[in-house]
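Enquirer: sequence below, structure please.
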Amino acid sequence: MAGVDADPLPAVHFRSDQSIGDALAQLTRVLRDAGIDTPQRDARFLLRGLLGLDGAKLLSCSARALGDDAERISDAARRRAAHEPVSRILGHREFYGRDFIVTPDVLDPRPDTEAVVEAALGLIKSRGLSQRPLSIVDVGTGSGILIVTLLAELPNARGVGTDVSQAALEVARRNAASLGVKDRVHFVATSGLDGCAGPFDLVISNPPYISTGEIDELERDVKDFDPLLALDGGADGLCVYRKIAQNIVELQRPLMVVLEVGSTQAEAVIEIFSSAGGQLIGRHKDLGGHTRAVALEIHL
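Expert: Below you'll find the predicted structure:
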């Protein structure tokens, strides 16, 4: 993670006798001065997470003193002012209505990635496969958000998650356990689908797709805190897609594929998988209106 220690953390102090309401106002000012795009929202999320309060309680308890939580809030304020994402400070992130553990070893899940889940579930439901014992593999599983979410939504399915990072796989295992699907998923340390014979009915992936030359241009929240392995997709951002397509050819089995893609990469990814026998069967847009997931069927 390049640059995390490049700048000293700003000096921020909250007092034990300070009220929650005053702390919220101060934290908002600190984050605004640090150039955070959403200072008030982030201040609320941090205080809610650190104090264990929902939105209504945060307001109703505004006169309560911070007490022993003042030091933790001071530390969190310094970290967010240095552009560390809220989810990394709190150690968890909501995704598709579930709470996932997030550590420095995994990509911070984005709401746009829910397009992959929607695309996969839509495809499965439209074909009447929701109750079938499907076999699903998640390439580059990271925190496990995709495979764990799909298994939680499809109680008869089983899955495999692969990743080159052992540390990421440990986070995925923790998430699978905490969300009740650990007995239906197996995690494998490997590149792509190497060593995974299947058979699989569905391949899903949110692979690294930022081109190497663009990494330094990313926002600090991303380039300084997301693992480089989860961002760098090679010279053109498409290296991992080619790897997955080649693995699918080696499997020699018809299957479905749902992939997250960069906002301008859909056509290039579709072309890569067309060469592997793929036929486009769906595109799904993210919250910004960009094609964020493509669904294909592979006929070998």
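Enquirer: CA only for contacts and neighbour counts going forward, please
Expert: OK.
Enquirer: report the central residue of this structure.
Expert: residue 109 (2.0 Å; C-alpha atoms, centre = their mean).
Enquirer: where do the helices sit along the stretch 151-300 of the chain?
Expert: 166-178, 220-223, 239-251, 266-274 (DSSP state H, counting those that start in this stretch).
Enquirer: next, the angle from the last one to helix 239-251.
Expert: For the pair helix 266-274 and helix 239-251, the angle between their directions (axes from the mean of the first three to the mean of the last three C-alpha atoms, to 10 degrees) equals 20 degrees.
Enquirer: quick one, which of the helices of the stretch 151-300 of the chain is nearest to residue 38?
Expert: helix 220-223 (12.6 Å; C-alpha to C-alpha).
Enquirer: so the residue nearest to the centre of the chain sits right up against residue 93, yeah?
Expert: Yes: in this structure, residue 109 is within contact of residue 93 by C-alpha atoms under 8 Å, at 7.1 Å.
Enquirer: quick one: the helices in the stretch 1-150 of the chain?
Expert: Using DSSP H, counting those that start in this stretch, helices in the stretch 1-150 of the chain cover 20-33, 39-51, 55-60, 70-81, 86-90, 114-126, 145-153.
Enquirer: single out the most deeply packed of the ones you listed.
Expert: Ranked by mean neighbour count, these are led by helix 145-153 with a mean of 23 (mean count of other C-alpha atoms under 10 Å).
Enquirer: run the chain-centre distance for that helix.
Expert: Centroid displacement of helix 145-153 relative to its chain, using C-alpha atoms, centre = their mean, to the nearest Å, is 12 Å.
Enquirer: go ahead and confirm residue 173 touches residue 182.
Expert: Yes: assessed by C-alpha under 8 Å, residue 173 is found in contact with residue 182 at 7.0 Å.
Enquirer: which residues does the residue nearest to residue 283 when sequence neighbours are not counted contact?
Expert: The spatial neighbour of residue 283 that comes closest, neighbours along the chain excluded (C-alpha to C-alpha, 6 or more residues apart in numbering), is residue 294 at 4.6 Å. Contacts of residue 294 were listed using C-alpha atoms under 8 Å, 6 or more residues apart in numbering, and they are 116, 119, 258-261, 266, 270, 280-284.
Enquirer: what subset of these is buried?
Expert: Buried by 16 or more other C-alpha atoms under 10 Å: 116, 119, 258, 259, 260, 261, 266, 270, 280, 283, 284, out of the contacts of residue 294.
Enquirer: quick one more, to check against the first:
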Amino acid sequence: MRKITLLKQAGERFFQAGIEDAASEARLLLCWASNCTRIELMQRDDIPDDVVEKFQQAIQRRSAREPVAFITGEKGFWTLDLHVSPETLIPRGDSETLLEALLHHRPDRQKVQSILDLGTGTGCLLLAALKEYPQAWGLGVDVAPGAAALARRNARRNGLSERAAFIAGDWAAAIRGRFDVVLSNPPYIEHAEMVRLMPDVAEYEPHRALDGGNDGLTAYRILCRSLPHLLSEQGCAVLELGIGQAQAVTALAESAGLKVLECRKDLGGVERALVLAFS
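Expert: This is a model prediction of the structure:
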């Protein structure tokens, strides 16, 4: 079948389904179905029948608003290639702001020895940090055993399994010890706002990783109470924030005896990464 015909049909279906960047997503999925790069796809005119069938199945799934990452089973983040599944949130570019903030406040790549990631999901934050700090080992914790298992797969995929461990647990309840760095992207969407999420998120990504309680701050209360017992003397924590949450989370942190080193904005101008340390 002709490539141009396939892409046109897919783009039209995606547009009708309310998907932004319909043409771009059609090309991305055809590359995935063809197991080729965009440049290689540009050089092709006809698409084999087996690839057409795989592509049409992907079109059907995406038209139902299933995220592209769940269709392909993977997602890029920072310098990593990660497996993804409905057990976890799909890693997002906004979360890379936490790594930018961490590298700014801990620029010596040899001094960080231990990293804790609470609510690890795919393991994206912990594994990306371990890539940057070659002397460090890390522990990722997630309430879902399936998420912890997926994070272990990602550690193996990125050559970090000897320096990363993942366990299922309730935040820091089972953790004893102190860490040079604590990272977390907790659930922070207000419960009443969950019904307003895009169907790509609301119908496919795990609500436990999104729903932050009535005011969106439930997880931050737990984290801020825990951080003084988790951070080493010169340690720092970097927490991801939802839109408009910087002031409220700052107040929670300061009431727990922590000080704010920075609140870093993401590329969209949202205050996204709160950096904390001992007062």
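Enquirer: got a TM-score for the pair?
Expert: The TM-score (TM-score structural alignment, normalised by the length of structure 2) is 0.96; 278 aligned residues with a C-alpha RMSD of 1.3 Å.
Enquirer: the corresponding residue of structure 1 for residue 200 of structure 2 - nearest residue in space that isn't next to it in sequence?
Expert: In structure 1, residue 200 of structure 2 lines up with residue 221, judged by TM-score structural alignment. Spatial nearest neighbour of residue 221 of structure 1, excluding adjacent residues (C-alpha to C-alpha, 6+ apart): residue 83 at 5.3 Å.
Enquirer: mind checking how far the aligned residue in structure 2 for residue 292 of structure 1 is from residue 245 of structure 2?
Expert: Aligned against structure 2 by TM-score structural alignment, residue 292 of structure 1 finds its counterpart in residue 272. Distance check for residue 272 of structure 2 against residue 245 of structure 2: by C-alpha to C-alpha, to the nearest Å, it reads 9 Å.
Enquirer: next: residue 105 of structure 2.
Expert: 21 Å.
Enquirer: just residue 189 of structure 2 next, same as before
Expert: With C-alpha to C-alpha as the criterion, residue 189 of structure 2 and residue 245 of structure 2 are 10 Å apart.
Enquirer: of these two, who's got more company?
Expert: Legend: neighbour count by other C-alpha atoms under 10 Å for residue 189 of structure 2 and residue 245, higher for residue 189 (23 against 18).
Enquirer: check contacts around the more buried one.
Expert: If you count contacts by C-alpha under 8 Å, 6+ apart, residue 189 of structure 2 has them with 210, 211, 212, 213, 215, 216, 242.
Enquirer: what of residue 237 of structure 2?
Expert: Contacts for residue 237 of structure 2 (C-alpha under 8 Å, 6+ apart) come out as 181, 182, 183, 227, 231, 274, 275, 276, 277.
Enquirer: rerun that using 7 Å as the cut-off
Expert: Residue 237 of structure 2 makes contact with 181, 182, 183, 275, 276, 277, according to C-alpha atoms under 7 Å, 6 or more residues apart in numbering.
Enquirer: how about those, which pair is most distant?
Expert: It's 183 and 277 that sit farthest apart of those, by C-alpha to C-alpha, at 12.1 Å.
Enquirer: if we can go back for a sec, mind checking what the residue nearest to the centre of structure 1 lines up with in structure 2?
Expert: So residue 109 of structure 1 corresponds to residue 91, using TM-score structural alignment.
Enquirer: and what of residue 136 of structure 1?
Expert: Counting by TM-score structural alignment, residue 136 of structure 1 corresponds to residue 115 in structure 2.
Enquirer: state the number of residues packed around that match.
Expert: 28.
Enquirer: quick check: it touching residue 177?
Expert: No: counting by C-alpha atoms under 7 Å, residue 177 is not a contact partner of residue 115 of structure 2; they are 11.1 Å apart.
Enquirer: common neighbours of these two, please.
Expert: Common neighbours of residue 115 of structure 2 and residue 177 (C-alpha under 7 Å, 6+ apart) do not exist.
Enquirer: rewinding a little: check contacts around the match of residue 109 of structure 1.
Expert: Contacts of residue 91 of structure 2 (C-alpha under 7 Å, 6+ apart): 77, 124.
Enquirer: quick check: the gap between residue 154 of structure 1 and residue 130 of structure 1.
Expert: 6 Å.
Enquirer: swap in residue 97 of structure 1?
Expert: 19 Å.
Enquirer: do residue 200 of structure 1 as well
Expert: The gap separating residue 200 of structure 1 from residue 130 of structure 1 is 15 Å, by C-alpha to C-alpha.
Enquirer: now do residue 197 of structure 1
Expert: Residue 197 of structure 1 is 23 Å from residue 130 of structure 1, by C-alpha to C-alpha.
Enquirer: returning to that earlier point: higher neighbour count, residue 97 and residue 130 of structure 1?
Expert: Neighbour totals were compared for residue 97 of structure 1 and residue 130, and residue 130 leads with 18 against 8 (other C-alpha under 10 Å).
Enquirer: between the helices of the stretch 151-300 of structure 1, which one is nearest to residue 37 of structure 1?
Expert: helix 220-223 (11.0 Å).
Enquirer: for the closest one, the distance to its chain's centre please.
Expert: Using C-alpha atoms, centre = their mean, the offset of helix 220-223 of structure 1 from its chain centre is 14 Å.
Enquirer: check stretch 119-130 of structure 1 too.
Expert: 22 Å.
Enquirer: go on, stretch 75-94 of structure 1?
Expert: 15 Å.
Enquirer: how about stretch 214-228 of structure 2?
Expert: The mean C-alpha position of stretch 214-228 of structure 2 is separated from the chain mean by 19 Å, C-alpha atoms, centre = their mean.
Enquirer: so where in structure 2 does stretch 172-179 of structure 1 end up aligned?
Expert: Taking TM-score structural alignment, stretch 172-179 of structure 1 hits residues 151-158 over in structure 2.
Enquirer: what comes into contact with the matching stretch?
Expert: 80, 82, 83, 121, 122, 123, 127, 161, 164, 166.
Enquirer: got CSV for the residues you listed, with distance to residue 35 of structure 2 too?
Expert: CSV is the format used below for these (distance: C-alpha to C-alpha, whole Å):
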residue, distance to residue 35 of structure 2
80, 19
82, 17
83, 16
121, 27
122, 23
123, 25
127, 26
161, 27
164, 30
166, 31
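Enquirer: out of the residues you listed, which is nearest to residue 55 of structure 2?
Expert: residue 83 (19.9 Å).
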